[in-house]
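In: give me a 3D structure for the following:
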Amino acid sequence: MKPLMTLLALACLVLPGLVCPTAEAQTRIRDVVDVEGVRQNDLIGYGIVVGLNGTGDTVRNSPFTEDSLTYMLERLGVNVQGEDIKPDNVAAVLVTATLPSFARNGSTVDVSVSSIGDAESLEGGTLVLTPLKGADNEVYAVAQGSIIVSGIDVQAAGARARKGTPTQGAIPSGARVEREIPYQFNDRNSLVLALRDPDFTTAARIEDTINAAVGSPVAYMRDPGTVDIDLRSLQGSPSRVLASIENLPIEVAVPARIVIDEQSGTIVLGKDVTISRVAIAQGDISIKVTETPVVSQPNPFADGESIVLPRSRIEIGQTGTRNIATLDANVTLSQLIAGLNALGVSPQEMGDIIRTMKAAGALHADLIVR
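Out: From the prediction side, this is the model:
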């Protein structure tokens, strides 16, 4: 049976007998937002890889490789008109890179190289000088260098072994920036923080945290995905202000969500995932969830009020030689899964139980199955 790993969103491994913390995740503002205007830009280029050990493109299936090689040699002053060029140590590739924000002339970035012909491997190859263009068709960097390939492709008489993808590779610091993207960040009068995961609660906490740190209401939550910051009343440049607020700690509101990866047998739970009263029978497994609220009353003549406290009980049974696992607590899905773990339930069966509970309306969380 494939072992089942159950993870909580707070990096808590749910195992029988282990109690997980209930505090919400605390992180820095910079880790949950992006600043409007501060972004990366994708670059792409077409190039040629040379120096392959007979694993390059074939002319029959990749005629554009021969055309590209001919054009490159003519630009270098080599006349190959009328010549029949059929090298097997050359491959046509696409080169991609990401230009960081505020990248300056002369700085380097990593590049990825991928074959677009029928080359068997790029191992041992060298990328010839390749211009990298942005979406505006302008050249922002040039790439060149030896390719590092993690995949292996070995063949002998009657046998062949391949591991990974030998037709893809990388060149660390293989591209040099030749054109900067003009952007005057310090000329701004305001900052716009865009939440990577829009949420009303998290956005409100960011607004409150910034205003409390600054001492004035300069932050305003426009919507669950945007927080505006007015810089006109603050001292210092926008860069300095952003540096002072991006490391402020906040509590991120973690949604009640379940993600099931059936292939690896992984179940990830959010902190606030709960279930209502429900009874389930799946195969030879029976699950019964009951809720018995109790009333807590104050002492006689005490200044207090009577309140109703939730009291829940989960019973999980399996016919045969296995025992019944019982959990006494407020009903949470993590406790249910811990009990199923004790019975040795497979990931497939556990996923079926969770999906059925969601369909019955007893599971209060978003369910994502991959």
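
In: CA only for contacts and neighbour counts going forward, please
Out: OK.

In: helix/strand/coil for T201?
Out: Secondary structure assignment for T201 (DSSP: H, G, I helix; E, B strand; the rest coil): helix.

In: report how many residues lie close to it.
Out: For T201, the neighbour count with other C-alpha atoms under 10 Å is 13.

In: isn't it right up against A253?
Out: Yes - using C-alpha atoms under 8 Å, T201 is in contact with A253, at 6.3 Å.

In: around R240, how many other residues sit close by?
Out: Under the neighbour criterion other C-alpha under 10 Å, R240 is assigned a count of 11.

In: give me the contact list for the host helix or strand of it.
Out: Taking DSSP states H and E as the criterion, R240 maps to helix 238-245. With contact meaning C-alpha atoms under 8 Å, 6 or more residues apart in numbering, helix 238-245 is reached by 29, 185-191, 210, 213, 231, 234-235.

In: kindly report the same for stretch 263-281.
Out: Residues contacting stretch 263-281 (C-alpha under 8 Å, 6+ apart): 2-10, 22, 24, 254-261, 286-291, 331-334, 347-348, 353, 362-365.

In: and this one, so I can compare the two:
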Amino acid sequence: MRALVMIAALVFSAGAAQADRLKDMTTISGVRSNPLVGYGIVVGLSGTGDGNSGLTLQSMQSMLSRMGLAVEVGDINAKNAAAVMVTAELGPFLKEGQEIDVTVATVGQAKSLQGGTLLMTPLMGADGEIYAIAQGNLIVGGLGVQGADGSSVTVNIPTVGRIPNGASVERMVDSPFQDGDYLMMNLNRGDFSTAAATAEAINEVFGPDVAVALDGTTIRVRAPADPDQRVSFVGLLENIEVTPDPPAAKVVVNSRTGTVVIGGEVLVTPAAVTHGGLTVTVNEDYDVQQQATVAMNGDTTVIQPDEPIVTPDSQLYINEDPAKAFLFDPGVSLASLVDAINAVGASPGDLVAILEALREAGALRAELVVI
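Out: Have a look, this model is predicted:
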């Protein structure tokens, strides 16, 4: 645990002085992917389908009727078919005829999609329009086996599969990339100092007043109107290197796993901390004495067992570790903070308690975030 904290600290310290490309730090407004979703039927399963699920039977009847076949729901068995939801991401600038990957997941009682084939499924965007058509054989990374006695073994997730290049794009999403005189570049991590440094770095390459930082996240960049020149311009723009400003001082605590990450900018003002532990161990034992009733019948002695007498026997052991104290001088850095806490052998729970106490005392120059 303590090693994890120290490693995280070194990563923060090393990353603070490293220049990053704008390609890795920013996104261009409007240039993004769009989620697609559709409902379909997977067939060809080996008895692991939905069975008599009403949703699947109704879907199969509707599909067959569109093909000119008149069938009743009672004539259909869906043990080799499954109702599924199909999802995909339509990337920016994709044109008609290009292909994208799709993910298929069951919505009914199907146990596995292994060996299944997805039938033609329209994929719609948030506006309800169809943007792609999916179809193909599934690749499933899991498996499930069930015995006649009800025992079963499941490896990974057999109810979810993928179809690489399983959907063909039928409609292009309009992009504002070529519209207007400006491009809006958004920082992945908003920071006023980094935004100002980004605008300055762009102006050093392309000339003054080309880029203006509008706020802590967005930089407005004047771009060429000609489409070919704009693409080349963005190619150069993305490779400009900027050194991000160090992030705000934070201590992040994961309350579920006990993980504590301390940022490289964390400082501590003068403070004295005392840390000790009290351990109480209770051992419960019982003293059992068997009672009996003795009766004489002529020359015969009869011994009749009675209820035993149970006497609790508790033993308490108390172990108190000597309290250890350490002192933080003004402006103590992260390395000194970690070394001092490690020196007293603090557990993850103790570490959180120490950090919370330092924050309440006003000595911790950082934001304490619990996730």
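
In: rewinding a little: just tell me the aligned range of the helix holding R240 of the first structure in the second structure.
Out: On the second structure, the counterpart of helix 238-245 of the first structure by TM-score structural alignment is residues 230-237.

In: thinking again about what came up before, closest one to A159 of the first structure out of the contacts of helix 238-245 of the first structure, please.
Out: Nearest to A159 of the first structure among the contacts of helix 238-245 of the first structure: I29, at 54.6 Å, using C-alpha to C-alpha.

In: and the aligned residue in the second structure for the closest one, what does it touch?
Out: For I29 of the first structure, the aligned residue in the second structure is L22 (criterion: TM-score structural alignment). Residues counted as contacts of L22 of the second structure (C-alpha under 8 Å, 6+ apart) are 237-242.

In: where in the second structure does stretch 135-147 of the first structure align, residue-wise?
Out: Aligned by TM-score structural alignment, stretch 135-147 of the first structure corresponds to residues 126-138 of the second structure.

In: what comes up buried for the matching stretch?
Out: Residues of stretch 126-138 of the second structure classed as buried by neighbour count (16 or more other C-alpha atoms under 10 Å): 130-138.

In: helices of the first structure, start to end?
Out: According to DSSP state H, the first structure carries its helices in the segments 63-75, 200-214, 238-245, 333-342, 347-359.

In: mind putting these into TSV with distance to L127 of the first structure?
Out: Below are the helices of the first structure laid out as TSV (distance: least, C-alpha to C-alpha, whole Å):
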stretch	distance to L127 of the first structure
helix 63-75	13
helix 200-214	46
helix 238-245	38
helix 333-342	51
helix 347-359	46
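
In: point out the most buried one among these.
Out: Compared across those, helix 333-342 shows the largest average neighbour count, a mean of 21 (mean count of other C-alpha atoms under 10 Å).

In: which residue sits closest to M185 of the second structure, ignoring its sequence neighbours?
Out: I28 (4.6 Å; C-alpha to C-alpha, 6 or more residues apart in numbering).

In: how close does the one you found get to V221 of the second structure?
Out: I28 of the second structure sits at a distance of 10 Å from V221 of the second structure (criterion: C-alpha to C-alpha, to the nearest Å).

In: so what sits against both of those two?
Out: In contact with both I28 of the second structure and V221: 183-185, using C-alpha under 8 Å, 6+ apart.

In: contacts for the match of stretch 135-147 of the first structure?
Out: 35-36, 102, 113-125, 161-163, 166-172.

In: list the buried residues in stretch 93-111 of the first structure.
Out: Buried residues in stretch 93-111 of the first structure (16+ other C-alpha under 10 Å): 93-99, 103, 108-111.

In: a markdown table please, covering these and showing distance to G51 of the first structure.
Out: Output for these, formatted as a markdown table (distance: C-alpha to C-alpha, whole Å):
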| residue | distance to G51 of the first structure |
| --- | --- |
| V93 | 14 |
| L94 | 17 |
| V95 | 17 |
| T96 | 20 |
| A97 | 22 |
| T98 | 26 |
| L99 | 28 |
| A103 | 31 |
| T108 | 24 |
| V109 | 23 |
| D110 | 21 |
| V111 | 19 |
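
In: so which two of those residues are the farthest from each other?
Out: Most distant of these, by C-alpha to C-alpha, are V93 and A103, 25.0 Å apart.

In: show me where the stretch 51-200 of the first structure has strands.
Out: Along the stretch 51-200 of the first structure, counting by DSSP state E, counting those that start in this stretch, strands occupy 90-99, 108-115, 126-133, 139-146, 152-156, 159-163, 168-177, 190-195.
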